[in-house]
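Engineer: Dropping the sequence and predicted coords here.
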Amino acid sequence: MHTNYYFVYGTLKNGHRNHHLLGGSLKVGDFTTKPEYSLLDLGSFPGVVKNGTTAIHGEIYKVSSQEVEGQIDLLEGYQPHGKNNLYHKELITIENKPVYIYILNTSVVDIAKYSEISSGKW
């Protein structure tokens, strides 16, 4: 069976407008990353960048559908091997579990235009 874990921190979280895209994915729980990132307010959604000092608060979902993964990738502007993706999809470890997270592609997004959310919560 195909299964991956995803750390979501914005509109895919429970109660937010794109949560339905997760379909029947199982919520594992609420988690926080290591304080190695910055969370930016991009207006109607947030973005995470590396090399910061903020722990990002979010939720981890167990995704067992390639269709759901495709929907999430599409929402996040991600294509495998795409150079102009809005986000990169990367594996990180949270509490000894490998999970995917979407990291802003700073070669496409001018992050200097956006304010940081110092709490790490969107």
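Structural biologist: Good, I have the coordinates.
Engineer: contacts and neighbour counts: CA atoms only from here.
Structural biologist: Fine.
Engineer: Could you check which helix or strand contains Asn84?
Structural biologist: Per DSSP states H and E: Asn84 is located in neither a helix nor a strand.
Engineer: Could you give the number of residues near Ile117?
Structural biologist: Neighbourhood size, Ile117 [other CA atoms under 10 Å]: 17.
Engineer: er, Val8 I mean
Structural biologist: Counted with other CA under 10 Å, Val8 comes out at 22.
Engineer: right, and it touches Ile60 too?
Structural biologist: Yes - between Val8 and Ile60 there is a contact at 6.3 Å, judged by CA atoms under 8 Å.
Engineer: Report the separation between Ser115 and Ser38.
Structural biologist: Taken as CA to CA, to the nearest Å, the spacing of Ser115 relative to Ser38 amounts to 10 Å.
Engineer: Compare those two (neighbour count), which wins?
Structural biologist: Ser38 (22 against 13).
Engineer: burial measure for the residue lying closest to the more buried one once chain neighbours are set aside, as a count.
Structural biologist: Excluding the flanking residues, the one nearest Ser38 by CA to CA, 6 or more residues apart in numbering is Gly52, at 4.8 Å. As a burial measure, Gly52 scores 12 neighbours (other CA under 10 Å).
Engineer: And here is the other one:
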Amino acid sequence: MNVITNYLFVYGTLQKHERNHHWLNGAERVAEQAWTKGRLVESEHEYPGLVRSDDAIVYGELYKIDEDILKKVDELESFKEDNEGNFFDREIRVVDTDGSKYEAHVYFLNQPNVEADEQAYYDWKVTRRLQKETPLYFAYGSCMDHERIEVADMLDGFDAVGLGVLSGYDMDFTTRAEDGGRADITEKKDSTVEGIVYKITDEALEYLYMREGVYAGKYRPAFVDVEVEGKKVNMLTFIVIDKEESIAPPDHYLTEIVRGGKKFLTEKYINAIHDKVDKLRKG
């Protein structure tokens, strides 16, 4: 029997660490940072639905699947190709990742009168987690610098746990301020990002939202698996939304990263940051 290979974009309970993820057993995760056009709505049953919209973005994960897995997910979503009364419709849509664009299956609500959430972009997993707890936080850029946090009188809200290592990502400078680049992480196979893991307070979380420009649409909150103290923990970090071509950061920003990270980051990793910045400055 020929196996048909497809891509599937998931944005709710099928995501990693969520209750229906086992329906994707055997699927290959292509990207855990993926997005497509659409507007999320909440359900009374603790799962989201997606409404067609060209004015909003939904974040989720992208998987490579075969025909058997697609049939199982159709069953979960009560979707039948010959049934016009489906609760969900399945369509092929363009899905973006850090590296490429894909055409993937996406499930949309077949409910024309549902009211959509008013957020311009949305990540159901982030919203759900933050409603339940204030999670651990992974800092990889200037937010490792305690001097800047102390200036903001927020140091009491950050309790350093130790070195965190994020696999499958690269740290780069893909967003710009007036004086140069600022740090970001992008998915990249066989790369790692080092940073500091913190226990944070609710007040510290609000400070991070303001500092990272979340409300202004600069960075977005996301959850990633970080190794800390010998085990992987799913924790909060912040990722640039509109990535640009990498640009060298200014001296003061590089100083903040190194000064903040030197207590925890390995010497090899700090040297790699210096090398990356030198290459960007040389063009």
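Structural biologist: Sure thing, it's come through. Here the structure is a predicted model, which means the values were calculated and not measured.
Engineer: And the TM-score between these chains?
Structural biologist: The TM-score (TM-score structural alignment, normalised by the length of the first structure) is 0.85; 115 aligned residues with a CA RMSD of 1.6 Å.
Engineer: What separation do you get for Arg17 of the first structure and Asp30 of the first structure?
Structural biologist: 18 Å.
Engineer: quick one: which of the two has more around it?
Structural biologist: Set Arg17 of the first structure next to Asp30 and count neighbours by other CA under 10 Å: Asp30 wins out with 14 against 11.
Engineer: Which secondary structure element is home to that one?
Structural biologist: strand 26-32.
Engineer: In this model Ile65 seems to touch Val3 of the second structure, though I could be wrong.
Structural biologist: No - using CA under 8 Å, Val3 of the second structure is not in contact with Ile65, being 9.8 Å away.
Engineer: between these two, which one's more packed in?
Structural biologist: Ile65 (21 against 9).
Engineer: burial count for Ser119 of the first structure?
Structural biologist: For Ser119 of the first structure, using other CA under 10 Å, the count is 12.
Engineer: my guess is it is in a strand, correct?
Structural biologist: No - looking at Ser119 of the first structure with DSSP: H, G, I helix; E, B strand; the rest coil, it is coil, so not inside a strand.
Engineer: Just want to check the distance between it and Ile56 of the first structure.
Structural biologist: 8 Å.
Engineer: How about Ile103 of the first structure?
Structural biologist: On the measure of CA to CA, Ile103 of the first structure and Ile56 of the first structure end up 12 Å apart.
Engineer: Which elements pack onto the strand holding Asp30 of the first structure?
Structural biologist: Counting contacts by 3 or more CA pairs under 8 Å, 6 or more residues apart in numbering; DSSP states H and E, strand 26-32 of the first structure packs against strand 57-63.
Engineer: Now the strand it packs on on the second structure. Mean distance?
Structural biologist: Here the mean offset of strand 57-63 of the first structure against the second structure after fitting is 0.3 Å, by mean CA distance after the TM-score superposition for the first structure.
Engineer: Contacts for the next helix or strand after that strand next, please.
Structural biologist: Counting by DSSP H and E, the next helix or strand C-terminal to strand 57-63 of the first structure is helix 66-75. Residues outside helix 66-75 of the first structure that contact it (CA atoms under 8 Å, 6 or more residues apart in numbering): 2, 21-23, 63, 79.
Engineer: Looking at those residues, which two lie furthest apart in space?
Structural biologist: Using CA to CA, these span at most 20.2 Å, a distance reached by Gly23 and Gln79.
Engineer: Could you say which helix or strand holds Ile185 of the second structure?
Structural biologist: Going by DSSP H and E, Ile185 of the second structure is part of strand 180-200.
Engineer: tell me the contacts of Ile117 of the first structure?
Structural biologist: Counted by CA under 8 Å, 6+ apart, Ile117 of the first structure has contacts 38-41.
Engineer: hmm, try it at 10 Å
Structural biologist: 38-41, 46-48, 54, 56 (CA atoms under 10 Å, 6 or more residues apart in numbering).
Engineer: likewise Pro46 of the first structure?
Structural biologist: 9-11, 39-40, 104, 114, 116-117, 121-122.
Engineer: same deal with Thr13 of the second structure?
Structural biologist: Contacts of Thr13 of the second structure (CA under 10 Å, 6+ apart): 19-23, 46-48, 124-125.
Engineer: of these, buried ones?
Structural biologist: Buried members of the contacts of Thr13 of the second structure, counted by 16 or more other CA atoms under 10 Å: 23, 48, 124-125.
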